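Trainee: Here is a sequence with its predicted model. Questions after.
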Amino acid sequence: MLLFSYMPMFGIFIAFKDYRYADGIWGSKWVGFKNFEFLFATEDVWRVTGNTFMLNALFIICGLIMSVFLALLMYEVKNKFLGALFQSSYFLPYLLSWVLVGYFVYAMLTTDGFVNQMLQHFGIESVSWFTSPAYWPLILVLVSIWKGAGYTSIIYLASMLGINTEYYEAARIDGATKIKQIFHITLPQIAPVITIMLLLQIGRIFYADFGLFYNVTRDSGMLYPTTDVIDTYVFRMLRKVGDFGMASAAGFYQAIVGFVLVFVSNTIVRKIDKDNALF
């Protein structure tokens, strides 16, 4: 924690300096908030901020629903061999590189790819996916869920396995159906874990998964209206302009917003139920 989280925080000074590699962090000229002024002076920053927030919110909501759903399915599998097989199958996509996933998506969505062939089979005109930004919020959500939901579901499954089975036995005696058991026993019992996971994810809602947005979209300029996020925008600016100060200012902006959102979300949770709050 000290090495990877706290020591790098000294680099925040770059956000307030006209950083030059030859001069180093301390030798570079202090420019105050000029890097932030440059960052927010362009119209692009509001577009990428909106995209980052909207897409990450979709990832959090849809990912939560699918992760809990997968965990509920695995919880009902009593056969140890099948349980291990399903868990491994759900977990495998998480281990794949985004570069590899990007090639999978490209192979499926290219002009003569699998998806367009299926559309043509049903008499529907093929779509130029990599020049049609309107479709990509849905595509990115599906890809994100496919890759990450299985990993998160293991956490919820572990929480479910800790629930006292006597609750379910009493519910069955009272005639509760499986659906009622889920809504009145399982979900309330894992609510603290769900709350903690949500608060942690909300804290990073302005941090986009660079691998997802860069490799899956293939950094296509035609898709920027709906897929360009803060991380990819800063990367392009850093690659083209080489302005380390502006890139650091964008990272500082993300951190502050995430910090505020965690505290606001936790305060709301505390007012509703103190026991489920993170702190």
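Mentor: Looks like it arrived, so ask away.
Trainee: When you work out contacts or count neighbours from here on, use the C-alpha atoms and nothing else.
Mentor: Fine.
Trainee: Work out for me the element L85 sits within.
Mentor: For L85, the host element (DSSP states H and E) is helix 80-95.
Trainee: Which strands and helices lie in contact with that helix?
Mentor: Contact analysis of helix 80-95 by 3 or more C-alpha pairs under 8 Å, 6 or more residues apart in numbering; DSSP states H and E lists helix 44-75, helix 136-161 as its packing neighbours.
Trainee: 6 Å instead, please
Mentor: Helix 80-95 sits against helix 136-161, with contacts defined as 3 or more C-alpha pairs under 6 Å, 6 or more residues apart in numbering; DSSP states H and E.
Trainee: Centre of the chain to the helix it packs on, how far?
Mentor: Mean-position distance between helix 136-161 and its chain equals 10 Å (C-alpha atoms, centre = their mean, to the nearest Å).
Trainee: tell me which strands and helices that helix is in contact with?
Mentor: helix 44-75, helix 80-95.
Trainee: Next, the buried residues of that helix.
Mentor: Using 16 or more other C-alpha atoms under 10 Å as the test for burial, helix 136-161 gives 136-137, 140-141, 143-157, 159-160.
Trainee: Check stretch 63-72 too.
Mentor: By neighbour count with 16+ other C-alpha under 10 Å, stretch 63-72 contains the buried residues 63-64, 66-72.
Trainee: Quick check: the residue nearest to M108 when sequence neighbours are not counted vs L187, distance?
Mentor: The spatially closest residue to M108, leaving aside those adjacent along the chain, is F114, at 4.8 Å (C-alpha to C-alpha, 6 or more residues apart in numbering). Noted for F114: a distance of 38 Å to L187, by C-alpha to C-alpha, to the nearest Å.
Trainee: Ok, V193 next?
Mentor: According to C-alpha to C-alpha, V193 and L187 sit 10 Å apart.
Trainee: Go through the helices and strands packed on helix 136-161 and name the closest to K274.
Mentor: Minimum separation from K274 across the helices and strands packed on helix 136-161 (C-alpha to C-alpha) falls at helix 44-75, 21.5 Å.
Trainee: Output the contacting helices and strands for the closest one.
Mentor: For helix 44-75, the packing partners by 3+ C-alpha pairs under 6 Å, 6+ apart are helix 136-161.
Trainee: any idea of the angle the helix it packs on forms with helix 44-75?
Mentor: If you take axes from the mean of the first three to the mean of the last three C-alpha atoms, to 10 degrees, helix 136-161 sits at 40 degrees to helix 44-75.
Trainee: Pasting the second one now:
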Amino acid sequence: MSNIPPAGLPSSQEQPAAPAPVKRKSWLAKELWHIRRNRELILLALPGVLFKLVIAYLPMVGLILAFKYFRYDQGIFGSKWVGLANFEFLFKAQDAFRIIRNTLLYNISYIFLTMAVSLLLALLLNELTSKLIKVYQTTLFLPYFISMVLVGYIGNAFLDFENGYLNTIFTFFGLNTHNWYLETTPWIFILPLVALWKGVGFSTLVYFAGITGISTDYYEAARLDGASRVQMMTRITLPLLKPLVIILFILGLGNIFRGDFGLHYFVPNNVGPNFPTTDIIDTYVYRALTKLGDINSAAAVGFLQSVVGLVTVVTANLIVRRIDKDNALF
């Protein structure tokens, strides 16, 4: 009787066997499983990935030129290694302070001016009920597709000393004419205005797309509470657009050390007397490259601009993460 198990308990022969240990899949097996599962999406993305690889990543091998004294007969890898000597070109240049100052100040003005005007235009477009809103959007967006070479000719039509529109108007009203291409001060205002005219359409449509993505429930509830259109704009639209504004601002900072070459070369016509207010890093390096053939220094400056842009974006993103983690870019 002592060998009989208590009621309700299975005997030793009837006890269930322990479950077999589950074999964990290796990392490679998991990745292969994900690839098989998403093979259609991978095939769709493959052309874009290959394009990016060939156009953007394979040429990065050329960054090694920034640290070498390149000779055509020895090739990229056979040329002499000189370390950081090529980077001295920018900082030891006679006009180093001027071109760095112009590059930073112009880019800061472009970022804030374009952001402010684009937000305002996007808010105004959102208030329109006219059927011509598509025409307004197209009109704003059209200058974005015009090449800087053509923009230079348009600028020359306005600024030419003898037949330019501005001098013609000044003459009509009895004012003094200006030889714009031989003066320095006017370009502090001309270049930001041209940059705004050319880029404001794209930024406006980005912000307008963000506004159209806001749920109409917010506005309907605000109308029931008696809110005015200005109050809805300041209390609903702008706060909900803040993440988009921050992202575009951070991305804009990535080019703060890289000037718009086309704008600063073709619009002022690359005229020497206005260099104090129009010359930037990119135009200075271009002239050095074309006149001296110094490909090493040009590669070094381009590499430095990319590094500064990366550091600026990461730093700005870290600051945003500390202030408002949800609105950080990454």
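Mentor: Yep, it's here. Given the structure is predicted, the values throughout are model-derived calculations rather than measurements.
Trainee: and which of the buried residues of stretch 63-72 of structure 1 is nearest to Y207 of structure 1?
Mentor: Nearest to Y207 of structure 1 among the buried residues of stretch 63-72 of structure 1: G63, at 16.0 Å, using C-alpha to C-alpha.
Trainee: what residue of structure 2 takes the place of the closest one?
Mentor: When structure 2 is aligned by TM-score structural alignment, G63 of structure 1 is paired with T114.
Trainee: try L198 of structure 1
Mentor: Aligned partner of L198 of structure 1 by TM-score structural alignment: F249.
Trainee: Check the spacing between that match and T312 of structure 2 real quick.
Mentor: 11 Å.
Trainee: who's more crowded, these two?
Mentor: Each of F249 of structure 2 and T312 has its neighbours counted (other C-alpha atoms under 10 Å); T312 has more, 20 against 17.
Trainee: Just the element for the more buried one, please.
Mentor: Assigned by DSSP H and E, T312 of structure 2 falls in helix 295-323.
Trainee: which bit of structure 1 covers that helix?
Mentor: Going by TM-score structural alignment, helix 295-323 of structure 2 sits over residues 244-272 in structure 1.
Trainee: That stretch vs structure 2, average distance?
Mentor: Comparison of stretch 244-272 of structure 1 with structure 2 after fitting gives an average deviation of 0.9 Å (mean C-alpha distance after the TM-score superposition for structure 1).
Trainee: Quick one: distance of that stretch to the chain centre.
Mentor: 15 Å.
Trainee: Equivalent analysis for stretch 54-64 of structure 2, please.
Mentor: 20 Å.
Trainee: which part of structure 1 lines up with it?
Mentor: Against structure 1, stretch 54-64 of structure 2 falls on residues 3-13 (TM-score structural alignment).
Trainee: Just the endpoints, please. Distance across the matching stretch?
Mentor: With C-alpha to C-alpha, one end of stretch 3-13 of structure 1 sits 18 Å from the other.
Trainee: Show me what it is in contact with.
Mentor: By C-alpha atoms under 6 Å, 6 or more residues apart in numbering, no residue outside stretch 3-13 of structure 1 reaches it.
Trainee: just how off-centre is stretch 227-244 of structure 2 within its chain?
Mentor: With C-alpha atoms, centre = their mean, you get 25 Å for stretch 227-244 of structure 2.
Trainee: typo on my end, stretch 85-100 of structure 2
Mentor: 25 Å.
Trainee: matching residues in structure 1 for that stretch?
Mentor: So stretch 85-100 of structure 2 sits over residues 34-49 in structure 1, by TM-score structural alignment.
Trainee: what's the distance between D279 of structure 2 and F97 of structure 2?
Mentor: 11 Å.
Trainee: what's the answer for E183 of structure 2, then?
Mentor: Taking C-alpha to C-alpha, one finds E183 of structure 2 at 20 Å from F97 of structure 2.
Trainee: Show me which of these two is the more surrounded one.
Mentor: E183 (16 against 13).
Trainee: re the thing from before, can you name the next helix or strand after the helix holding L85 of structure 1?
Mentor: Downstream of helix 80-95 of structure 1 (by DSSP H and E), the next one is helix 98-109.
Trainee: how much does that next one stray from structure 2?
Mentor: Mean for helix 98-109 of structure 1 is 0.7 Å (mean C-alpha distance after the TM-score superposition for structure 1).
Trainee: Remind me what that helix packs against, helices and strands.
Mentor: Checking 3+ C-alpha pairs under 6 Å, 6+ apart, helix 98-109 of structure 1 ends up next to helix 114-121.
Trainee: Structure 2: matching residues for the helix it packs on?
Mentor: Under the criterion TM-score structural alignment, helix 114-121 of structure 1 matches residues 165-172.
Trainee: which one of the helices and strands packed on helix 136-161 of structure 1 lies closest to I268 of structure 1?
Mentor: I268 of structure 1 lies closest to helix 44-75 among these, at 17.3 Å (C-alpha to C-alpha).
Trainee: tell me the average deviation of the closest one from structure 2 after fitting.
Mentor: On superposition with structure 2, the mean distance recorded for helix 44-75 of structure 1 (mean C-alpha distance after the TM-score superposition for structure 1) is 0.9 Å.
Trainee: does P133 of structure 1 really touch L223, like I thought?
Mentor: Yes: the pair P133 of structure 1 and L223 passes the contact test of C-alpha atoms under 6 Å, sitting 4.6 Å apart.
Trainee: gap between the match of G63 of structure 1 and T278 of structure 2?
Mentor: Distance from T114 of structure 2 to T278 of structure 2, by C-alpha to C-alpha: 19 Å.
Trainee: And for L124 of structure 2?
Mentor: 33 Å.
Trainee: if you count what's nearby, which of these two comes out ahead?
Mentor: Neighbours were counted for L124 of structure 2 and for T278 using other C-alpha under 10 Å; T278 has more, 27 against 12.
Trainee: Show me what the more buried one lines up with in structure 1.
Mentor: Under the alignment defined by TM-score structural alignment, T278 of structure 2 is paired with T227 of structure 1.
Trainee: Tell me which residues touch that match, please.
Mentor: By C-alpha under 6 Å, 6+ apart, T227 of structure 1 has no neighbours at all.
Trainee: in structure 1, what residue sits furthest out from the centroid?
Mentor: Computed with C-alpha atoms, centre = their mean, the maximum C-alpha offset from the centroid of structure 1 is found at I173, amounting to 41.1 Å.
Trainee: Now which residue in structure 2 aligns to that one?
Mentor: With TM-score structural alignment as the criterion, I173 of structure 1 matches L224.
Trainee: No more questions from me, cheers.
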